[in-house]
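Q: got a sequence here, can you build the structure:
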Amino acid sequence: MHVTAADGWRLPAGPVRRWTLRPAAVGEPVVLSVNQRNHLAGVVAGQPSVWLAADLPAGSVPGIEAPTDLLDGLLARHAALRTAVAPGDGTGAVLHAPDGLVWVEDDVVRAGTSSDATSAVRDLLDRACHPLAPGPPVAAALVGAGAAARFVLAGDHLVLDAWSVALLASELGTPRALPAAPAFPALAARWAAEPALPPDDARLHAWLAFLDGLDQALPTFPLDLGTAPGERFPQRTLVVPFLDAATVAALDDLGRPEGASAYAAVLLALGRAVRAQRDEPAATALPLLVPVGTRRTEEERATVGWCTTTVPLVVAATDDLRATGERLRAALALGSVPLDQVLGSLPRPLRRTRADVFMVSWIDYRRLPTVPAGTNHVSNVTEADDVQLWLSRTDAGVAVRARIPDHPPAVAVVTALLERWVAEVALLLR
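A: This is a model prediction of the structure:
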């Protein structure tokens, strides 16, 4: 899996066929998760939304000659793809039955260049994969012809996460009948019904202590990006190889006796790289958020939907690898804390100094459903005022996708940090 973004996406020239999903019957009301509710609230307030797409070689998709038949099979299996925002104020959702939806094909676009083809698909996804679209925010496209042809399946973040993108690509590339997967709306309803944690629960107190240390604010990137408070820029995406397979294997070997993962080692190196770049080198703490999955059972691994939460972590540049591994394990254990309860337990409202939040994500694609060779995970580009880092591990090593403001000082700072980060990994292995 190659993780990239729309500003670096290149599709082949040729015919572009495009499909959107429209309701043919009324859906039934369903519960939204906290992520979905917050996402919708931002969109209703005027914030841009984000779509995610699986882009794979059309030749790796059995039955590609009848794309809507393939898509109907995915609709029947995955309830998230049949979920739409209910008409009204954008706070409710409905679930459509598989036979209550139809695929509508646009006019074919004859794209003479790669740029034209990519623009035609991005236009489709910007329009159709939006929470307030008239139907489930899902769309598909078949681009190009012959061996170069690509098949794209996309949805708004309301109904997909990174695991979902890999899962859908895997199922498209697997010629076998699959049973119905656990429905994401049912998972969201179950999460909503779970009892709150006791007020003295140590996990809740860990979250509250983290936010208290930031004066009730979410973490922000600690280096100067050259941006003023409230100033947002178009998003710039940096996608770079980070560590080769041999280096990551060496981190595995280094961390194993210390009870630490390669991810912990990479985070420790990041903390030390940031310390080296800071104007205040004595500041050694690096607060950040870490996205983690909420698929708890083997069955739920087959669920499409937004099955993630975030946990707080403070990386200390002065720690050793064992201590960093302990910090990371303690942070991951907070994935069971309801975020609604965290916010409801604050002594005063949460402060947002930036629209974005500083986070570092790690996805080991070797543990996710296997995707066809040449598959891309593509995310939309919107606006940015902070730094978000995605680390993706495959058999080839680890790559970084950095989402940053498209502002020369920000690009220079993050580019320099990425170089120092690699150097700090090398120092760990000396």
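
Q: CA atoms for contacts and neighbours, from now on please.
A: Will do.

Q: state which strand of the chain is the longest.
A: strand 233-244 (DSSP state E).

Q: next helix or strand past that one?
A: helix 245-255 (DSSP states H and E).

Q: direction-wise, compare that next one with strand 233-244 and give the angle.
A: 80 degrees (axes from the mean of the first three to the mean of the last three CA atoms, to 10 degrees).

Q: mind listing what's buried in helix 245-255?
A: For helix 245-255, burial by neighbour count (16 or more other CA atoms under 10 Å) applies to T247, V248, L251, D252, L254, G255.

Q: one more, so I can put them side by side:
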Amino acid sequence: MDITYVDLLDLDAPVEEFRLHSASDLAERPEIVPTFNHRNHLNALFTQGRSTWLGIALNVPGARDLPSAELGQVFSDLLSSHDALRWAVFPADSSSFSSPFFSSSTPPFSVHCLHPSDLSVEALPAESPADLTALISHACSPISSPGAFFGRSGDTVLVSFDHFHVDMISMDLLARELYVALRGEELASEKENTPSYSTVLEQRAEVEDHTWSEQLADEVWGEFFAETSGTVPGFPVDLGAHGTTHPAAFVVTTLLSAEQMNSKVDAQPFPELLTAVARVLGRRVPMLIPMHTRGKNGSAAHSTVGWLVGNAPVVAEPEESPDTAKMWLRRAVAGQGLSIEKVLAHYQAEFPSATIFSASFVDFTKRGGAVPGASYISSRGPVDSVQMWFSRTETGIQLRMCYPDTHFTREFMPEFVDSLRAELAGRR
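A: Predicted structure coming up:
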């Protein structure tokens, strides 16, 4: 699955939105205890007043000819199949939320899981929105209704959810479901009898209460914070942001084509990628990486849709062999059961940057291969640091990266990407 932005999609027709409606009086539905990720996310949503959403664009030949009622039913089936997609945030009292986004402080709220019968999807007349990203962002507010956008532009089907509901792997799972529903062709099968998201969270909470180990925390996080002087570090080059966020510039590019792939990157892509970044920058590079917590192939939660991601620290060294990055990645796996909430409280970590400098990697070749015609998209807000998404498909290694749009980065980032591409190509 390509990782890109809405700006780069080739949409050749007006957008037909399928608006999600929720029944009234829903706060009596089962209450959910939000995780640390969810609470942090909602704090940011209320403060910043905009959705952080993830989505997919799936090009399906002939989708433009599918009756709206049939396509709407496909969207409804997605909601019915996954409880995480039916969560919604409700105010503690009816006056707490004055708009889809509350932009001063976090009001008292509760989270409830709605029943499929509470939700309906209505096809609206197709139009050409002045700003498709803004349209998606508005629809993806999870306040009083699940945060979802469903749409169609010609043969391209668009599905997006607020991050409150999903992570990147969730969108890959949903892309596979959509493809099967719209094409009638089977892809690589996912595990049957997948537990619901709520069940997974309940099981994790029971285990997490007994997995805190100060020794393990010191080995994983203590050494990291000792290296960073107790901070969650930003990008190790002054980007000229001057302590404020800027509109995000971005790059989407192929770093290595399948024909250029070499044995070193092929054998251990993520350690090689992180180490290549360190070599290009000429320094040790501490950063955070998202850790998907679904477990290995065959684990019960491997195909559960929901936000199942933690964070882990990694340090890459500008060395010939990626030994340092490999060591830190092994530590990350060992420490993935540690509560990030307890970690931050224990070490009193400081956040000097508004944006966490991070790098992620998804190998779609190990997830049943690419979904034909699928692209991963997401929102893009102001930033003051760098976020990198590395991915591997049958066509090679790709990079999507966003960073603050400053005078410095306009010159530095193209050179950085070119150097990174050359560095990887030379790994023979």
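
Q: can you list the buried residues of helix 245-255 of structure 1 in a markdown table and add distance to L11 of structure 1?
A: Formatted as a markdown table, these follow (distance: CA to CA, whole Å):
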| residue | distance to L11 of structure 1 |
| --- | --- |
| T247 | 32 |
| V248 | 31 |
| L251 | 35 |
| D252 | 36 |
| L254 | 40 |
| G255 | 40 |
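
Q: which among those residues gets closest to I64 of structure 1?
A: V248 (36.6 Å; CA to CA).

Q: tell me the secondary structure for the residue mapped onto L267 of structure 1 from structure 2?
A: Alignment note (TM-score structural alignment): L267 of structure 1 maps to L274 of structure 2. On the three-state scheme (DSSP: H, G, I helix; E, B strand; the rest coil), L274 of structure 2 is labelled helix.

Q: got the contact list for stretch 1-16 of structure 2?
A: The contact list for stretch 1-16 of structure 2, computed with CA atoms under 8 Å, 6 or more residues apart in numbering, reads 123-129, 132-133, 151-154, 156, 172, 252, 364, 370-379, 389, 391, 393, 398-400.

Q: can we see that at 6 Å?
A: 125-128, 151-154, 370, 374-377 (CA atoms under 6 Å, 6 or more residues apart in numbering).

Q: tell me where the stretch 51-200 of structure 1 has strands.
A: 51-57, 83-85, 93-95, 101-105, 109-111, 138-143, 150-156 (DSSP state E, counting those that start in this stretch).

Q: what of the stretch 201-350 of structure 1?
A: Counting by DSSP E, counting those that start in this stretch, the strands of the stretch 201-350 of structure 1 are 233-244, 285-293, 308-316.

Q: kindly reformat the ones you listed as JSON lines containing mean neighbour count.
A: Listed next are the strands of the stretch 201-350 of structure 1 as JSON lines, based on neighbours: other CA atoms under 10 Å:
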{"stretch": "strand 233-244", "mean neighbour count": "18"}
{"stretch": "strand 285-293", "mean neighbour count": "20"}
{"stretch": "strand 308-316", "mean neighbour count": "22"}
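
Q: sorry, back to before: make a ChimeraX selection of the buried ones in the contacts of stretch 1-16 of structure 2.
A: Burial among the contacts of stretch 1-16 of structure 2 is assessed by 16+ other CA under 10 Å; the matching ChimeraX selection reads:
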select :151,152,153,154,370,374,375,376,377
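
Q: how much space separates the nearest residue to S261 of structure 1 once chain neighbours are set aside from I404 of structure 1?
A: Distances taken as CA to CA, 6 or more residues apart in numbering put G255 closest to S261 of structure 1, at 5.6 Å, once the chain neighbours are dropped. Look at G255 of structure 1 and I404 of structure 1: by CA to CA, to the nearest Å, they are 30 Å apart.

Q: then S379 of structure 1?
A: Where I404 of structure 1 is concerned, S379 of structure 1 sits at a distance of 14 Å (CA to CA).
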